[in-house]
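Undergrad: Using only what follows, build the 3D model:
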Amino acid sequence: MIIFLLIVLILTLVYSLLIGWLYTGLEQGEKRGCDFQAGVSVVVPFRNEFENIGALIRAIASQEYPRDRIELILVDDHSDDGGGSLASKVLEDYPDLCVSLVGMDQKSGKKNALYTGVSRAGHDIILQTDADCIPGPSWVQRSVQPFENQEVAAAAGIVRMAGHSAIQKLFSLEFLSLQASGAALVSRGIPVMANGANLAYRKKVWLDHHPGNTNWASGDDVFFIQKLALKDKHTVTYNEDSCVDTPAPFSGREFLNQRVRWGSKTPAYPIRSAKYIAYLVAALNTLLVMCFLAGLVLSVEYLAVFVALVGIKSLPDYLLVQKFARISEQRKLLRLFSISALLYPFYIVISGVIILFGTRLQKWKGRPLRI
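TA: Got it, this is the predicted structure:
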């Protein structure tokens, strides 16, 4: 028992020191000016987004940015829900918007769709987002500002999950913690996480470092940012002024499928430190769950230890998430932090079990997906 508790305590302290280090590195930068107005290609690969594609097109058409400097490239990855036809119909309302609605030929998958879109882009700066996202009217203006510095190759932006139910708010808070860690790691010079729902980069840089590993249906954002960071981590920045909103998962199953899809790619990460951090999180939370189960089966003392260690772990977690919640204007989600902190170890373990022992096939966008 003593050895087990000692191991859990050591991992908890190591984790807490790591989060504390990230907390001190995460700082809100000064607001950038909005004078830089380069040509921009907005690339959106999509599949079966009938319910969302119209709202996205309207949001892009409503940008507070010179219309003649925006190019919208929509790549339809074999949608079978009428999303492509709807996009074409909505675009008729914006004849002065420079748009390419591209269909895929034989190839399929998000990576191929993204490659098709980026290859066709007519501008150096690419803004990538998803069809289920809603960017604000100043999104393009704010997203291009880091590229006034010619040394910047890529900039990761904020993605806010939104939902009305309590469970959606819990999912949004968990995603907020991921965003906080990703932003802090970029600030610390270890860019290992990004989200393709709000990612900006230079066309040539992406074509030189694009995620050609088609063994993974998703992960284009993480693999790209890590491959780029291996060459020169100082060319990647975090743009807290750029933000898009996207719906939170509606159910626990949808949430777990999403996290399993993300987590299953960890062994393929190009940056070793990213793997080590993921394995530390997995190991610590597995031991915490074991401690909880021991409290139910062996002795109630283990439950007391579980609560104490979760409390120790939660303090730096809260400080980091609180700081990023202030930056991203999501402080209301912090009301659910205590519940989230108690549930977090269990969801991590469940996700890990599914990755290791569950079926290797999921469905994503109506297609079988091997994880």
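Undergrad: contacts, neighbours, all on C-alpha from now
TA: Noted.
Undergrad: Contact partners for the closest residue to Pro368 other than its chain neighbours?
TA: Setting aside the residues directly before and after it, Pro368 is nearest to Gln362 in space (Cα to Cα, 6 or more residues apart in numbering), at 5.6 Å. By Cα atoms under 8 Å, 6 or more residues apart in numbering, the residues touching Gln362 are 257, 368-371.
Undergrad: quick one: which of those residues is nearest to Val43?
TA: Nearest to Val43 out of the contacts of Gln362 is Leu369 (Cα to Cα; 23.2 Å).
Undergrad: and that closest one, that's in a strand?
TA: Yes: assessed with DSSP: H, G, I helix; E, B strand; the rest coil, Leu369 lies in a strand.
Undergrad: what about the nearest residue to it once chain neighbours are set aside, which SS state?
TA: For Leu369, ignoring the flanking residues on the chain, the nearest one in space by Cα to Cα, 6+ apart is Gln362 at 4.8 Å. Three-state call for Gln362 (three-state DSSP): strand.
Undergrad: Check Pro45 too.
TA: Under three-state DSSP, Pro45 comes out as strand.
Undergrad: How much space separates it from Tyr318?
TA: 35 Å (Cα to Cα, to the nearest Å).
Undergrad: So for these two, which sits in the more crowded spot?
TA: Pro45 (24 against 19; other Cα atoms under 10 Å).
Undergrad: quick one: the more buried one and Asn112 touch, right?
TA: No: taking Cα atoms under 8 Å as the definition, Pro45 is not a contact partner of Asn112, at 9.0 Å.
Undergrad: got any residues that touch both of these two?
TA: In contact with both Pro45 and Asn112: no residue, using Cα under 8 Å, 6+ apart.
Undergrad: To compare with the earlier structure, here is another sequence to fold:
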Amino acid sequence: MKKEGVNQLFNTLENKISVIIPVRNEADNIARCLDSLSNQNYNKANFEVIIIDDHSTDNTSEIVINYFKNSELNSRFYQLENTYTKKEGLKCGIEKSNYNIISSTDADCILPSNWLFNISIQINKKADMILGPVIFKEKPGFLSAFQQLDMLAIQSIEFGMLSYKKPILNNAANLTYLKEKFYVVNGFDQYNTPSGDDVFLLEKFKKHNKNVLGSLKEDFIVLTNQETSFSSFINQRLRWSSKAKYYSNSWLLFISTIVLIQNISLIFIYIGILFVEKYWIILLILLFCKWLIDFILLFLAASFFKRKKVLYYFIPVQVVYPIYLLFVWITSIMITFEWKGRNYNG
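TA: Alright, predicted model coming up:
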């Protein structure tokens, strides 16, 4: 009887979920992502996997079709015909979905085995949107550490603000929302940008007073790929920055402005330490205080995400980061950038 009771409780938590994955040129990644979905601790009758191919030029579609043929997943595959971009792929997947709960992720992600189970728990708490944690897969080297520390900072802001019921950031690699609410807020009917399907949708949910929840649990962390070259990294950050001019969330605008001003100020502090002999000690103390606060916050985040090793790179990353941020901010306004073989204006 006890076992039956546990099973009954488990089944009451298992909502019907549609997992949507837009793909473009993901032949190197998609099979591992699908493996992680196949290994979910969740009844396969209670979720479906929908993949939408955005005009891939590699053999992504062939890999997906063959995988589905030999899989027990409840799965479907579609190809965009007259539309383009990730947002159009998501819209297509939502239209084709059978269930009201929409969970999105990316083709280069590895999902923990309790991913769907954790989503279902939050849905039972009457969530309209669920924000989940995302972290990069571990790799050696400075570029990797830079990206890891940057992501840890982003995750700290995301879940820190969420804890005060002021969500300002999310990540489409681990994002869930109700389809009926998606249509109530007019979904992705906003701005011709190559990214922003996550943040802009969050802004709409908040404007319509929808219930946005998050789950910061170890077995809910989604692993995603990081960029492997400096040029691809800069292109990624230019893409992320390109949507900033469309932000309407006052808290997001405020925090983004504070972060930018702080980092520009740090550049002047660097210059002052090097060239203004009269005040260099005061400036050095200010710099130390700023770095100490940053280190404490990053240490807490790195401890949770099990990424303490990247803290060895803390000082060199801190030195470079203000210069990098200013460069990306200016460059994103002035030039085009490339993503998935397509060029976009900043």
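Undergrad: Out of the contacts of Gln362 of the first structure, which end up buried?
TA: Buried members of these, scored by 16 or more other Cα atoms under 10 Å, are 257, 371.
Undergrad: Show me where the first structure has its strands.
TA: 40-46, 70-76, 98-103, 125-128, 134-135, 154-162, 199-202, 236-247, 361-364, 367-370 (DSSP state E).
Undergrad: buried sites along the fourth one?
TA: Using 16+ other Cα under 10 Å as the test for burial, strand 125-128 of the first structure gives 125-128.
Undergrad: Closest to Trp206 of the first structure out of these?
TA: Out of these, the member with the shortest distance to Trp206 of the first structure (by Cα to Cα) is Ile126, at 9.0 Å.
Undergrad: Determine which residue in the second structure is aligned with the closest one, please.
TA: In the second structure, Ile126 of the first structure lines up with Ile102, judged by TM-score structural alignment.
Undergrad: Translate Asn74 of the second structure into the numbering of the first structure.
TA: Per TM-score structural alignment, Asn74 of the second structure is aligned with Cys98.
Undergrad: Its match and Pro66 of the first structure, how far apart?
TA: Distance from Cys98 of the first structure to Pro66 of the first structure, by Cα to Cα: 12 Å.
Undergrad: out of the two, which sits in the more crowded spot?
TA: Under the criterion of other Cα under 10 Å, the comparison of Cys98 of the first structure against Pro66 puts Cys98 first, with 16 against 12.
Undergrad: Glu138 of the second structure -> the first structure?
TA: Using TM-score structural alignment, Glu138 of the second structure sits opposite Gly163 in the first structure.
Undergrad: I figured its match hits Lys169, correct?
TA: Yes: using Cα under 8 Å, Gly163 of the first structure is in contact with Lys169, at 6.0 Å.
Undergrad: quick one on the thing from earlier: need the counterpart of the residue nearest to Leu369 of the first structure in the second structure.
TA: By TM-score structural alignment, Gln362 of the first structure lines up with Phe337.
Undergrad: Then Ala278 of the first structure?
TA: In the second structure, Ala278 of the first structure lands on Ser256 (TM-score structural alignment).
Undergrad: count of neighbours near its match?
TA: 14.
Undergrad: Against Asn249 of the second structure, how distant is it?
TA: Ser256 of the second structure is 11 Å from Asn249 of the second structure, by Cα to Cα.
Undergrad: And for the match of Asn74 of the second structure, nearest residue in space, chain neighbours not counted?
TA: That would be Glu71: by Cα to Cα, 6+ apart, it lies 5.0 Å from Cys98 of the first structure.
Undergrad: Trace that neighbour over to the second structure, please.
TA: Aligned partner of Glu71 of the first structure by TM-score structural alignment: Glu48.
Undergrad: Check Thr116 of the first structure too.
TA: Under TM-score structural alignment, Thr116 of the first structure pairs with Cys92 in the second structure.
Undergrad: And for its match, the neighbour number?
TA: Around Cys92 of the second structure there are 20 residues (other Cα under 10 Å).
Undergrad: Number of residues surrounding the closest residue to it other than its chain neighbours?
TA: Once flanking residues are discounted, Cys92 of the second structure sits nearest to Ile52: 7.4 Å by Cα to Cα, 6+ apart. Counted with other Cα under 10 Å, the neighbours of Ile52 of the second structure add up to 23.
Undergrad: Ile52 of the second structure and Ile20 of the second structure: what is the separation?
TA: 8 Å.
Undergrad: what touches both of these two?
TA: In contact with both Ile52 of the second structure and Ile20: 90, 93, using Cα under 8 Å, 6+ apart.
Undergrad: who are the neighbours in contact with the closest residue to Asn98 of the second structure other than its chain neighbours?
TA: The spatially closest residue to Asn98 of the second structure, leaving aside those adjacent along the chain, is Ser18, at 7.0 Å (Cα to Cα, 6+ apart). Shown in contact with Ser18 of the second structure (Cα under 8 Å, 6+ apart): 47-50, 97-103.
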